[in-house]
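Enquirer: Build me a model from this:
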Amino acid sequence: MTKNNATIVEKVNTHIVNWLKNYATAARVNGFVIGISGGVDSALTSTLCAQTGLQVLCVEMPIHQHKDHVSRGREHITQLKNRFPNVSSVETDLTPVFESFKSQVPADFDDAKLQLTLANTRARLRMTTLYYHAGVHGLLVAGTGNKVEDFGVGFYTKYGDGGVDISPIADLMKSEVFELASFLAVPDSILKAQPSDGLFGDEKTDEQQLGASYDELEWAMLAAENNESPANYSDREKEVYAIYQRLNKANQHKMNPIPVCSVKNL
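Expert: Below is the predicted model of the structure:
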C-alpha cells in the first residue's frame, strides 16, 4: 500500500473482507473467533472479519494482564459491537488456569528461560481457548500476525498465537496494518499505543524485546529480500540488519513446514 492513498487502502480492505467471506463460506462455518489483546493487529483483524457480516466472536483472555491492555481491548470491543450487529464478545479469565499449571510443573530453572517459557505458555493457553470457542460455535480462528512477525523475524509463539486457521493480515507490513486500521477507525488509544505482545504482564514493548522498531525491521526485511549489501549502511542500519538476520535464522523452525522423516525410499 501507499501512504495516504485512500483508494489503495480501500481496495485492500475490500479484497481481504471478500477473501475472508469466501473462505468461510467454502468452509461452511458460521464466522470467526479472534483473541483481542488491546493491540492494533487484533483490532484490525476483528474489524476486517466484522465487515463480512458473518458471526464474529471477540474473546478476552486475561492472564495477569496489564490494565492498559485490558482497557484498550474493551474499548475496541465496545466500539466494534456498536458498529456491527454480528459481533459478540466473551471473557475467559485464564489467570487461575495459568497459576494452576505453574503449580504442577518444576520451576527451578534459569530465570530468563523460565520467564520466556511461561510467556509462551500463556499464548498456548489462549490458543486452546480460542479453539474451544471455535469448536462450540462453528467458527474459524483468525490469526492476527503481520508480515514482519510471521515471515520476517518469527515474533510469535509456535502453537500459540501462531496456531490459527487463517491469516488475513499476514501479507501486510506493520506500517500497513496501522494504515488500514486508521482507515477503519480503530480507536486512537490503540493506534497510539506502543506495540506489545502482553505476554509478560507488563508494558514491555515489542521494540524492547526485539531490539529494533517495526519500521527498522521492515527496512531490513526488504533489504534482505533484495539481497542488498550492508557495506554502505550506517552503524545503526548494520545493527538492525544483524538483528533481523539473527532472528530470521533462529526462527526458521516456525516459518518452515514441520520436518517429516521419509521412509519411502528405504
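Enquirer: okay, CA-based contacts and neighbour counts for the rest of this
Expert: Noted.
Enquirer: buried sites along the helix or strand harbouring Glu99?
Expert: Per DSSP states H and E, Glu99 falls inside helix 95-103. Judged by neighbour count (16 or more other CA atoms under 10 Å), helix 95-103 contains these buried residues: Phe98.
Enquirer: need the next SSE after that helix, C-terminal direction.
Expert: Helix 95-103 is succeeded, C-terminally, by helix 111-137 (DSSP H and E).
Enquirer: Quick one: name whatever helix or strand follows that next one.
Expert: Counting by DSSP H and E, what follows helix 111-137 is strand 139-141.
Enquirer: Who are the packing partners of that next one?
Expert: Using 3 or more CA pairs under 8 Å, 6 or more residues apart in numbering; DSSP states H and E, the elements in contact with strand 139-141 are strand 31-35, helix 111-137.
Enquirer: Mean neighbour count and distance to His69 added to these, as CSV?
Expert: Below are the helices and strands packed on strand 139-141 laid out as CSV (neighbours: other CA atoms under 10 Å; distance: least, CA to CA, whole Å):
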stretch, mean neighbour count, distance to His69
strand 31-35, 27, 13
helix 111-137, 17, 15
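Enquirer: Now tabulate those in JSON lines and tack on distance to Glu207.
Expert: Compiled in JSON lines, these are given as follows (distance: least, CA to CA, whole Å):
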{"stretch": "strand 31-35", "distance to Glu207": "22"}
{"stretch": "helix 111-137", "distance to Glu207": "16"}
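Enquirer: Minimum distance to Gly73: which of these has it?
Expert: With CA to CA, the closest approach to Gly73 among the helices and strands packed on strand 139-141 belongs to strand 31-35: 9.7 Å.
Enquirer: now the angle from the closest one to helix 111-137?
Expert: Between strand 31-35 and helix 111-137, the angle comes out at 160 degrees (axes from the mean of the first three to the mean of the last three CA atoms, to 10 degrees).
Enquirer: Just list what strand 31-35 packs against, helices and strands only.
Expert: Here strand 31-35 touches helix 40-50, strand 55-60, helix 111-137, strand 139-141, going by 3+ CA pairs under 8 Å, 6+ apart.
Enquirer: ok, the residue lying closest to Ser46 once chain neighbours are set aside to Trp219 distance?
Expert: Spatial nearest neighbour of Ser46, chain neighbours left out: Ile34 (6.3 Å); criterion: CA to CA, 6 or more residues apart in numbering. Per CA to CA, to the nearest Å, Ile34 is found 29 Å from Trp219.
Enquirer: Over to Val90. Which of the three states is it?
Expert: Secondary structure, DSSP: H, G, I helix; E, B strand; the rest coil: Val90 is strand.
Enquirer: Proceed likewise with the subsequent sequence, for comparison:
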Amino acid sequence: FRMLGSNESIACANVFLNTVVAEELSQFADLLEKSSDFKGALHDLILKTIKEHKRIIFNGNGYDDSWVKEAEKRGLYNLKSTPEALPHILDEKNVKVFEKFGVYSKVELESRFEIHNENYSKIINIEAETMLEMANKFILPAASKYANKLAETIGLKKAACGECDTSYESAMLKKVSALTSSIYSKTEKLEGEVLEAKKTSDAGDSSKTAFFYREHVFAAMNELRLCADELETITPKELWPFPSYGDLLFSVR
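Expert: This next block holds a predicted model:
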C-alpha cells in the first residue's frame, strides 16, 4: 500500500482496509473454531493461505518496471488511475463483504462510486483550467518577451558589427520560438479537451466522464507541461513568471 494524497482523509482508506481484514479474520475464525485439533488446523491454514496468496509477496524494487511485468505474470491487478480502480468498488464480492459487516449497503457504495468519480473529474477540471490560465496569461507572454529580446540582441549586434557572431542568440531564438509554438498548440488542444469533457459530463455518466478526464484532459496537460518545463530551463530567471523549484525548495526570503 502507499500513503494516500495529502488532501485526502485517512478515514475512507481505513474503512476499506479494516473491512477487508475483518473478512479475512472471520474466515480464519470460522475454520479454526470448528476444528477439534486447533494446532493442526492452524498449521494447515497457514500453509494453505501462503500457497494461495504467496503471489502478492514481493521483496524487490516495487518501483521498477520489472515488477510491473512480474505482477502481470502473477495475475495481480495494476490499476494505474482512479477511474480504473473505482468501478471495482461495485464488484459483487466487494459489495457482499461490506453488506456482511453492515459497513455499507450496495446503494451506499453506488453513491460513493458516483461521488468519487465526480470529485475526480472536478479536480482535474480545476487543474486544467488553472494550467490554461498559467499558459495563456503568463508563460506564453514571457516566452514571447524573451524571443523579442533575443531578436533585438541579434539585430543590435549585427548593426554594431556585421561580423559579430550571433550563433548563440539565433539558436536560442529558434529553440524558444519552437517551444512557444508547441506550447501554444498544446494549450489549444487542452482547451478543446476540456470543452469535450464538459460535454461528456452533461451526459450524466460520471464514470465515463472520469475516464475522459484521465485519458484526454490529463494526457493533454502532461504534454503541455513537458514543453513548459523545457522552456523554463532556458528562460532567464527575471523573465520567468513563476518561482522555480530551486526557489521553492532552497530560497529563504
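Enquirer: TM-score them against each other, please.
Expert: The TM-score (TM-score structural alignment, normalised by the length of structure 2) is 0.26; 114 aligned residues with a CA RMSD of 6.1 Å.
Enquirer: before we move on, the earlier item: hmm, the residue nearest to Ser46 of structure 1 is touching Tyr131, no?
Expert: No. Look at Ile34 of structure 1 against Tyr131 with CA atoms under 8 Å: they stay out of range, at 10.0 Å.
Enquirer: Mutual contacts of the two, please.
Expert: Shared between the contact lists of Ile34 of structure 1 and Tyr131 (criterion: CA atoms under 8 Å, 6 or more residues apart in numbering) are residues Val141.
Enquirer: what packs against whichever strand or helix holds Glu218 of structure 1?
Expert: Taking DSSP H and E as the criterion, Glu218 of structure 1 maps to helix 214-225. Other helices and strands packing on helix 214-225 of structure 1, by 3+ CA pairs under 8 Å, 6+ apart, are helix 174-183, helix 235-250.
Enquirer: could you give the angle of the last one to helix 214-225?
Expert: When the same axes, to 10 degrees is applied, the directions of helix 235-250 of structure 1 and helix 214-225 differ by 70 degrees.
Enquirer: by contact count, what packs against helix 235-250 of structure 1?
Expert: helix 214-225.
Enquirer: now swap in the shortest one and tell me
Expert: Contacts defined by 3+ CA pairs under 8 Å, 6+ apart place helix 174-183 of structure 1 against helix 6-27, helix 40-50, helix 188-192, helix 214-225.
Enquirer: want to throw those into a markdown table with distance to Arg74 of structure 1 and mean neighbour count?
Expert: Conversion of those to a markdown table gives the following (distance: least, CA to CA, whole Å; neighbours: other CA atoms under 10 Å):
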| stretch | distance to Arg74 of structure 1 | mean neighbour count |
| --- | --- | --- |
| helix 6-27 | 23 | 15 |
| helix 40-50 | 11 | 25 |
| helix 188-192 | 11 | 17 |
| helix 214-225 | 25 | 17 |
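Enquirer: Now these in TSV, please, with extra columns for distance to Glu207 of structure 1.
Expert: What follows is those, written out as TSV (distance: least, CA to CA, whole Å):
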stretch	distance to Glu207 of structure 1
helix 6-27	26
helix 40-50	15
helix 188-192	15
helix 214-225	7
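Enquirer: nearest to Met127 of structure 1, of those?
Expert: Per CA to CA, nearest to Met127 of structure 1 of those: helix 40-50, 13.7 Å.
Enquirer: close enough to count as contact, Lys106 of structure 2 and Glu99?
Expert: Yes. Lys106 of structure 2 lies in contact with Glu99 (CA under 8 Å); the separation is 7.3 Å.
Enquirer: okay, these two: which has more neighbours?
Expert: Higher neighbour count among Lys106 of structure 2 and Glu99: Lys106, with 16 against 13, using other CA atoms under 10 Å.
Enquirer: Report the buried residues of the helix or strand that contains Val194 of structure 2.
Expert: Following DSSP H and E, one finds Val194 of structure 2 within helix 167-202. Of the residues in helix 167-202 of structure 2, 169-170, 172-173, 176-177, 179-184, 186-187, 189-191, 193-194, 196-197, 200-201 count as buried by neighbour count, 16+ other CA under 10 Å.
Enquirer: C-terminal to it, what's the next element?
Expert: Assigned by DSSP H and E, the successor of helix 167-202 of structure 2 is helix 206-212.
Enquirer: for the helix or strand that that following helix is followed by, packing partners?
Expert: On the C-terminal side of helix 206-212 of structure 2, the closest following helix or strand by DSSP H and E is helix 218-234. Other elements packing on helix 218-234 of structure 2 under the criterion 3+ CA pairs under 8 Å, 6+ apart are helix 106-134, helix 167-202.
Enquirer: same for the helix holding Glu99 of structure 1, what does it pack against?
Expert: Against helix 95-103 of structure 1 (3+ CA pairs under 8 Å, 6+ apart) you get no helix or strand.
Enquirer: Near Leu17 of structure 2, how many other residues are there?
Expert: Leu17 of structure 2: 12 neighbours (other CA under 10 Å).
Enquirer: who's in contact with it?
Expert: So Leu17 of structure 2 contacts nothing (CA under 8 Å, 6+ apart).
Enquirer: Which helix or strand lies directly C-terminal to the host helix or strand of it?
Expert: Using DSSP H and E, Leu17 of structure 2 maps to helix 10-33. Downstream of helix 10-33 of structure 2, the next assigned helix or strand under DSSP H and E is helix 38-53.
Enquirer: still on that earlier bit, buried deepest among the helices and strands packed on helix 214-225 of structure 1, which one?
Expert: helix 174-183 (a mean of 20; mean count of other CA atoms under 10 Å).
Enquirer: the inter-axis angle of that one versus helix 6-27?
Expert: Using the same axes, to 10 degrees: helix 174-183 of structure 1 against helix 6-27 is 90 degrees.
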